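[1] After the sequence you'll find the predicted model.
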Amino acid sequence: MDASTRSLLLLTILFNIHFSLAQDENQFIYNGFHGANLHLDGIAKIHPNGLLQLTNISKQQIGHAFYKIPISFNKSSSSSIPFPSFSTNFVFAMVPELPDISGHGIAFTISPSMSFEHAVATQYLGLFNITNNGRPTNHMLAIELDTVVNPEFEDIDDNHVGMDVNSLQSVQSASATYFSAEEGKNISLKLISGDPMQLWIDYDAAQKILNVTIAPVRRTKPNRPLLSTPIDLSQILLENMYIGFSASTGAIASEHYVLGWSFNKTGPAQSLEISKLPRLPPHKKSRQKPSNIIIISPIAATVVLVMVIGAVYTIRRKKYEELREDWETEYGPQRFSYKNLYIATKGFKETELLGAGGFGKVYRGTLPTSDVQVAVKRVSHDSKQGMKEFVAEIASMRRLRHRNLVQLLGYCRRKGELLLVYDYMPSGSLDKFLFSNEKPALSWFHRFQVLKGVASALLYLHEEWEQVVLHRDVKASNVLLDADFNGRLGDFGLARLYDHGTHLQTTHVVGTVGYLAPELTKTGKASTRTDVFAFGALMLEVACGKRPIVLQGLLEEVILVDLVMDCWKRGAILDASDPKLDGNYSAEEMELVLKLGLFCSQSMPAMRPSMRQVMQYLDGSASLPEIQTDKIVCTSTFTASNEASDLVIPFSSSSGKCSAHSFSSNESILHKGR
């Protein structure tokens, strides 16, 4: 081969390499991800069959998968090349670990970087955190497939598609539906159905319109998009950007999958070949145990065996016997079998005990049918007194969805006890970190975040859900911490629901000494302001590291409200801070929490702020008003004899008197007068 031929061949090879690289930069298609040019991090992985899995059912986890080569979207101002129109489509599936309960979602993302080291899971979808969410310098576009309502982001529901710019608060969102030309209407899709679905994203740079369309995997692309938003992406995206997927899980998890992906920077993306896409793993089925019945041919042996089996069956039936009534059939999925809960907790062994008190006991368990960890609370109940209404409330509260609430999964009734099933919180309760030597001291950063989280949960319960929910037992032992020390308000055993615009009628006061608002003993009626009072006590104990009522010596009792007020009047309110913090806190935040705690602890309900105002003060979106110490009246309802006690106080509206019965426990109880 002569020199000119070799040169020509070399030029041809270089041209082909350059052409293939340019083509690779502009468009690609993956019908499955074998050999895909992807950067994976977090718990994302590619299965042997080419299936891309972003998350599994691990809690509080993140998965990322990004195309390794940056895409040139926005040319420099000196370039004459216009901002491109681009198109992408992908097939995804979300498989929740529990039916109808998921966490959290997937986001197709255009980002200036593939590094998300400061991003967190849960509602932030592995993209942002509480400090950088919403910053214009993020230069990020995301199309979210979100399955949890997050009130702080003004989510419309728990099954929506949203268009996000630099923030998880969508510029436009809509419930997941697709337009059927045959039927002439929109048809709903359930994102967590476990079925594959296809999403199309198309940007028209000339018209500056971004369209998002969704449909079941085997349907052709609908001729009407779900979202169509005027937006100039040239003002948002930088010159070189990365494209890919981010997904996260929370206290409840979902398996998030991508089966195929196509992208084109200069025109319509190629259609995926559905028949070539990898299959999803089979859904897990309940474990089935082989029958214990062994057939023996001789007649006599058979008779004896039948008698033995009958006796064993009777014993086992009594062992797992539950209390069921006809009206409970409508609550099907929310009713757990006693047998499964018994197996989950290893027969309610003491080794699985998480806590005990006047209410009963709480056990850690792993459900045998799904391997999901739960906390099972056993409390006594009177099946003849308002149980139908109580179970109806449990069914309603199971639909509560907020990142700072411990999820109530369901219940079981057996003889004289009620079993409530909750999410399991691995870090335990807040009071153990504040008052017990079992746990290390909790940092001020985490304490402040816990208070903001619980405040957000109470705002959701009071104002943002379909009904008003009064918790009625806000306190440190009912605030649980997940693996990342996020605070979650739990224990809805005393909660009550009522419609917006109406007032709760009750004949019993329930709660814990030190957290009870003074008006409860006078009227017997709880309100959102009584929850605010209890939250004020919680703020003070978190800041001070002391319980609302502190016993000094054998007889002397110190009321925490009085202690903080005395420090404030002396002009040294920070002296009330927890000495275990050793001064490692933000003085501004500490002062805010102490003053706001007193503000919420005022004797007159009308003088207390609402939870929306509390949230605004903690977020810094509103300033705490100037408060004169002589204008604040904080009166303790009770004093404690030895330790904080729980109360159930029957109230007689005719006599206007209360009679109190105390229980020597820091935990609350269920009472027949709910």
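    Looks like it came in fine. Just so it is clear, the model here is predicted, and its values are computed rather than measured. Numbering: from 1, shown residues only.
[2] Every contact and neighbour count from this point should use C-alpha atoms.
    Fine.
[3] Show me the helices in this structure, by range?
    Per DSSP state H, the chain carries helices over the ranges 3-26, 299-319, 338-344, 387-397, 430-435, 444-459, 518-523, 528-544, 560-569, 587-600, 611-619.
[4] The third one packs against which elements?
    What it means is helix 338-344. strand 360-366, strand 408-414 (3 or more C-alpha pairs under 8 Å, 6 or more residues apart in numbering; DSSP states H and E).
[5] picking that back up, would you mind putting the helices of the chain into CSV with distance to His256 and mean neighbour count alongside?
    Shown next, in CSV, are these (distance: least, C-alpha to C-alpha, whole Å; neighbours: other C-alpha atoms under 10 Å):
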stretch, distance to His256, mean neighbour count
helix 3-26, 26, 12
helix 299-319, 39, 12
helix 338-344, 26, 19
helix 387-397, 26, 17
helix 430-435, 32, 21
helix 444-459, 26, 21
helix 518-523, 47, 18
helix 528-544, 37, 26
helix 560-569, 48, 18
helix 587-600, 38, 20
helix 611-619, 32, 19
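[6] which one of the ones you listed lies closest to Leu98?
    Of all those, helix 338-344 sits nearest to Leu98, with 14.8 Å by C-alpha to C-alpha.
[7] Could you count how many residues lie near the nearest residue to Arg224 once chain neighbours are set aside?
    Spatial nearest neighbour of Arg224, excluding adjacent residues (C-alpha to C-alpha, 6 or more residues apart in numbering): Phe179 at 6.2 Å. Neighbourhood size, Phe179 [other C-alpha atoms under 10 Å]: 20.
[8] hold the first one in mind and look at this next one:
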Amino acid sequence: MTIPNTNSMLSFSCMVSAAVVILGRTCSCLHFTFPSFNPGNRDDFSFSPGSAISNNSLQITPNAGNMSHRSGRVVYARETLKLWNSKRTALTSFRTEFVLNILPQNGTAGEGMAFMLTNNPSLPSDSSGQWLGICNSQRDGAKTNRVVAVEFDTRQSYADEFDGNHFGFDFNSIKSFRQYPLSNQSIILASGSDVWVSMAYNGTTRLFGVDLVQHSTIGGQLKSSGSLIVNLSHYLADDIYLVFAGSTGDFTQLNQIKSWNFTTIENDATVGIRVGIKVFLAIAALVIFSTCLVGVFFMWRRLTRQRRLANRNLEKMIDAHGPVKFKLRELRRATANFSPTRKLGRGGSGTVYLGHINRMNLEVAVKRVSMGNADSNRGEQEFVAEVNTISKLSHRNLVKLIGWCHEGSELLLV
């Protein structure tokens, strides 16, 4: 039996590693990044009429032509967000950042825009003005809207709104569940300056947080934040679309998104469990692989024990002060791997080849003894007798025996 093939062992190791990786992948994550937008990104989104990519931005409402009393939506079209994690043990956690820019036209702003999670991506009819492309007067507050939105309002639309410069959380309605005024933080949404927005939702704690940052014209950063506890499953079903919506009224503005990234997040408990499973599988695979390797090695040792003992006995039977023992690889090199061009002759007991021993700088004849179908023990005994006898003979008409070799089934005289 030969030593196990290393390529087979490597293949087995690769299969085990692949199994560990595949078994460890239990999360289907949503992740994308758009540092800016160009016409090549059109297939990543679906656009309502009038919405477009222009000036390296998503234009949520028309940026040319008739811009008053318009509404629009831009939907990420490649993939939906799953409401629950893969094991449905917790709501999906996520984080998103984007840069919005609201530029008033003719000096006065109106109405606003929103980031939405919804199961209904189509733009509602008659959703311009105060409705921000989120809903309309007939559907405001309806549970079937399935909308969770963070609005960025630039015009006061009803008496309960703080003012025309705030953000708020909306659930199936344009009337904010909670509002956060921005003027007291000196943040002006409709200033034409970029506003960096960061949102994060923790599916375990149900905390939904929003942070806004705007660079001051006199230096430094202006910041505002807000958060609340909300169970998204009360408002949304699986397969959630990520949407930007916006509108204009009597007054118009450009509702622009200049960059956007989004990623789902594994909560700590899920990560801990998944890491533990991966570590366990990796250790188990390593133990199994090591056990198999050790088992194969001992099997090989057991099956070759008789041959190794026979080799040792053969060496003991050959006179220790007699000829040199050569390695098989050295004799293969000396005879060009027993090349037919080196063959000197052939007899009943074997074939003789011309060889050259480099370390002795000596030209030699190498006899490759043929065992045929004879009993191996008897053949080896005859080989030993021949080696011991020839090594003691000395005559000018006899070729001197320099050495011998016995490896595997090969018996050679030099």
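    Nice, I can see it. The structure presented is a predicted model; accordingly, all values stated were derived computationally and were not measured.
[9] need the helices for the stretch 251-400 of the second structure, in chain order.
    With DSSP state H, counting those that start in this stretch as the definition, the stretch 251-400 of the second structure shows helices at residue ranges 268-317, 328-334, 376-392.
[10] With distance to Leu354 of the first structure added, can I get the helices of the first structure in TSV?
    TSV is the format used below for these (distance: least, C-alpha to C-alpha, whole Å):
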stretch	distance to Leu354 of the first structure
helix 3-26	55
helix 299-319	23
helix 338-344	14
helix 387-397	22
helix 430-435	12
helix 444-459	21
helix 518-523	31
helix 528-544	22
helix 560-569	28
helix 587-600	29
helix 611-619	30
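[11] among those helices, which is nearest Tyr124 of the first structure?
    Across the helices of the first structure, closest to Tyr124 of the first structure is helix 444-459 (C-alpha to C-alpha), at 14.3 Å.
[12] From Ile390 of the second structure, how far out is Asn313 of the second structure?
    Taking C-alpha to C-alpha, to the nearest Å as the measure, Asn313 of the second structure falls 20 Å from Ile390 of the second structure.
[13] Which one's more surrounded, the two?
    Neighbour comparison, Asn313 of the second structure and Ile390: the larger count goes to Ile390, with 17 against 11 (by other C-alpha under 10 Å).
[14] Leu328 is in contact with Glu407 of the second structure, correct?
    Yes: look at Glu407 of the second structure against Leu328 with C-alpha atoms under 8 Å: they come within range, at 6.5 Å.
[15] With neighbour numbers in mind, choose between these two.
    Comparing Glu407 of the second structure with Leu328 by other C-alpha under 10 Å, the one with more neighbours is Leu328, at 18 against 14.
[16] From what I see, that one and Cys405 are in contact.
    Yes: the pair Leu328 of the second structure / Cys405 is scored as a contact, 6.5 Å apart, by C-alpha under 8 Å.
[17] Can you report how many residues lie near Phe45 of the second structure?
    16.
[18] Tell me the counterpart of it in the first structure.
    Counting by TM-score structural alignment, Phe45 of the second structure lines up with Leu38 in the first structure.
[19] Quick check: its match vs Val469 of the first structure, distance?
    The value you get for Leu38 of the first structure to Val469 of the first structure, if C-alpha to C-alpha is used, is 46 Å.
[20] quick one on the thing from earlier: which ones are touching the match of Phe45 of the second structure?
    Taking C-alpha atoms under 8 Å, 6 or more residues apart in numbering, we find Leu38 of the first structure in contact with Ala65, Phe66, Tyr67, Lys68.
[21] can you rerun that using 6 Å?
    Phe66, Tyr67, Lys68 (C-alpha atoms under 6 Å, 6 or more residues apart in numbering).
[22] Map the second one across to the second structure for me.
    This means Tyr67 of the first structure. Looks like Tyr67 of the first structure aligns to Tyr76 there (TM-score structural alignment).
[23] which residue sits closest to that match, ignoring its sequence neighbours?
    Nearest non-adjacent residue to Tyr76 of the second structure, counting by C-alpha to C-alpha, 6+ apart: Phe45, 4.6 Å away.
[24] And the helices and strands packed on helix 338-344 of the first structure: which comes nearest Ile130 of the first structure?
    With respect to Ile130 of the first structure, and counting by C-alpha to C-alpha, the nearest of those is strand 408-414 at 25.5 Å.
[25] Residue in the first structure paired with Ser137 of the second structure?
    Using TM-score structural alignment, Ser137 of the second structure sits opposite Ile130 in the first structure.
[26] Show me the strands in the stretch 1-150 of the second structure, by range?
    31-34, 45-47, 52-54, 57-59, 71-76, 93-104, 111-118, 147-153 (DSSP state E, counting those that start in this stretch).
[27] closest to Asp250 of the second structure out of those?
    Here strand 111-118 is closest among those (C-alpha to C-alpha), at 8.7 Å.
[28] Where does the closest one end up in the first structure?
    Taken onto the first structure by TM-score structural alignment, strand 111-118 of the second structure occupies residues 104-111 there.
[29] picking up where we left off before, shouldn't the residue nearest to Arg224 of the first structure be in contact with Asn186?
    Yes: counting by C-alpha atoms under 6 Å, Asn186 is a contact partner of Phe179 of the first structure at 4.3 Å.
[30] Please enumerate the shared neighbours of the two.
    Taking C-alpha under 6 Å, 6+ apart as the contact criterion, Phe179 of the first structure and Asn186 have no common neighbours.
[31] Tell me how many other residues crowd the match of Ser137 of the second structure.
    Quick note: Ile130 of the first structure (other C-alpha under 10 Å) scores 11 neighbours.
[32] Quick check: it vs Gly453 of the first structure, distance?
    Taking C-alpha to C-alpha, one finds Ile130 of the first structure at 11 Å from Gly453 of the first structure.
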